[in-house]
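**Student:** Provided below are the primary sequence and the corresponding predicted coordinates.
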Amino acid sequence: MTLRIQRVYDDPTPEDGYRVLVDRLWPRGVSKERAQVDRWLKEVAPSNELRTWFHHDRTLFEEFAVRYRAELDENPAVDELRTIVAEHPVVTLLYGAKDEQDNQAVVLRDYVSMTS
């Protein structure tokens, strides 16, 4: 199993495998054709309340990660993502955030990797 993350704004590559968008909102300025998303799993994204609270403030990232993992513990969509990961040798989680280190896809990748 290979679970990768990538900005949805980056060009798709053959190495991406199965591409899953993990944002609650469709990213601005990206057409569905350009994004080449195989599955939009918005249900696994942080809740609107958590997303709004975090607002990509790096100083809040550690607390955001704790809260998001707590949401994931109760989120049935995680099982759907685990099924996707089990069915494909390479899965790339796509996200729209500008910050490539402190975003929900990083938390989600680590969460799924550690709990699978």
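**Tutor:** Great, that's in hand. The structure presented is a predicted model; accordingly, all values stated were derived computationally and were not measured. Numbering: from 1, shown residues only.

**Student:** can we go C-alpha only for contacts and neighbour counts from here?
**Tutor:** Fine.

**Student:** in this protein, which spans are helices?
**Tutor:** With DSSP state H as the criterion, the chain has helices at 32-35, 48-54, 61-73, 77-87, 104-115.

**Student:** roughly how far apart are the residue in the chain sticking out farthest from the centre and Asp110?
**Tutor:** Going by C-alpha atoms, centre = their mean, the residue of the chain most distant from its centre is Thr59, 20.1 Å out. Thr59 sits 20 Å away from Asp110, taking C-alpha to C-alpha, to the nearest Å as the criterion.

**Student:** one more: His55?
**Tutor:** 21 Å.

**Student:** now do Phe61
**Tutor:** Going from Phe61 to Asp110 by C-alpha to C-alpha gives 14 Å.

**Student:** dropping in the other structure now:
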Amino acid sequence: MIRCKRVYEAIEDQDGQRVLVDRLWPRNKRKTDLHGQWLREVAPSDELRKALHAGALDFAGFTRRYQQELAAHPEHWYPLLDLAGKGDLTLLYAGKDTVHNNAQVLAEWLEAELDRRGPGSSPVCYGQ
């Protein structure tokens, strides 16, 4: 199962492998507190991230463009498929919006890839 969770939330047994998928390190979070990996290259480009935060893109536009970036660079997200195939995977993000974030888009992308390869599970993002 692939979950999405704010990096500031408590670590839980069901988190499985934890991977931070933001380009920037979260404020007030020590690296030793992550208890997982940081894959900044799988995050949206700086240009795309800034366009969303500035309001130049709505979330649907952000999603389309982020999916294009993901399609162009499978080497960035392919290791996540391996982790998801071995057990629970939690994609961590720092943003306050629990519904409209890059981790949600990435989880849906990974689930679609897993479905193409065989049986999968649906992404779960806390706060929905």
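**Tutor:** Here it is on my side, so go on. All figures in this text were calculated on a predicted structure; none of them were measured in a lab.

**Student:** re earlier: which one of Phe61 and Asp110 of structure 1 has more residues nearby?
**Tutor:** Neighbours were counted for Phe61 of structure 1 and for Asp110 using other C-alpha atoms under 10 Å; Phe61 has more, 18 against 13.

**Student:** what residues are up against the residue nearest to the spatial centre of structure 2?
**Tutor:** For structure 2, Ala103 is the residue whose C-alpha lies nearest the centre (C-alpha atoms, centre = their mean; 2.6 Å). Ala103 of structure 2 makes contacts with Cys4, Val21, Leu91, Leu92, Tyr93, as judged by C-alpha atoms under 8 Å, 6 or more residues apart in numbering.

**Student:** check Ser113 of structure 1 too.
**Tutor:** Counting by C-alpha under 8 Å, 6+ apart, Ser113 of structure 1 touches Leu3.

**Student:** that one pairs with which position in structure 2?
**Tutor:** Alignment note (TM-score structural alignment): Ser113 of structure 1 maps to Glu111 of structure 2.

**Student:** now its match: how far from Asp33 of structure 2?
**Tutor:** Distance, Glu111 of structure 2 to Asp33 of structure 2, using C-alpha to C-alpha: 27 Å.

**Student:** my guess is Ala43 of structure 2 contacts Trp25, does it?
**Tutor:** No - if you go by C-alpha atoms under 8 Å, Ala43 of structure 2 and Trp25 don't touch, sitting 11.4 Å apart.

**Student:** tell me which of these two has more neighbours.
**Tutor:** Using other C-alpha under 10 Å as the criterion, Ala43 of structure 2 and Trp25 rank with Ala43 on top: 23 against 15.

**Student:** translate the more buried one into the numbering of structure 1.
**Tutor:** Structural alignment (TM-score structural alignment) places Ala43 of structure 2 against Ala45 in structure 1.

**Student:** I figured that match was touching Trp26, is that so?
**Tutor:** No - the pair Ala45 of structure 1 / Trp26 is not scored as a contact, 11.5 Å apart, by C-alpha under 8 Å.

**Student:** give me the common contacts of those two.
**Tutor:** Overlap of the contact sets of Ala45 of structure 1 and Trp26 (by C-alpha under 8 Å, 6+ apart) is empty.

**Student:** ok, Ala23 of structure 1 - contacts?
**Tutor:** Wrong residue type there; residue 23 of structure 1 is Asp, not Ala. Going by C-alpha under 8 Å, 6+ apart, Asp23 of structure 1 touches Trp40, Leu41, Lys42, Val44, Ala45, Pro46, Leu94, Tyr95, Gly96.

**Student:** if we go to 6 Å?
**Tutor:** By C-alpha atoms under 6 Å, 6 or more residues apart in numbering, Asp23 of structure 1 lies in contact with Lys42, Ala45, Tyr95.
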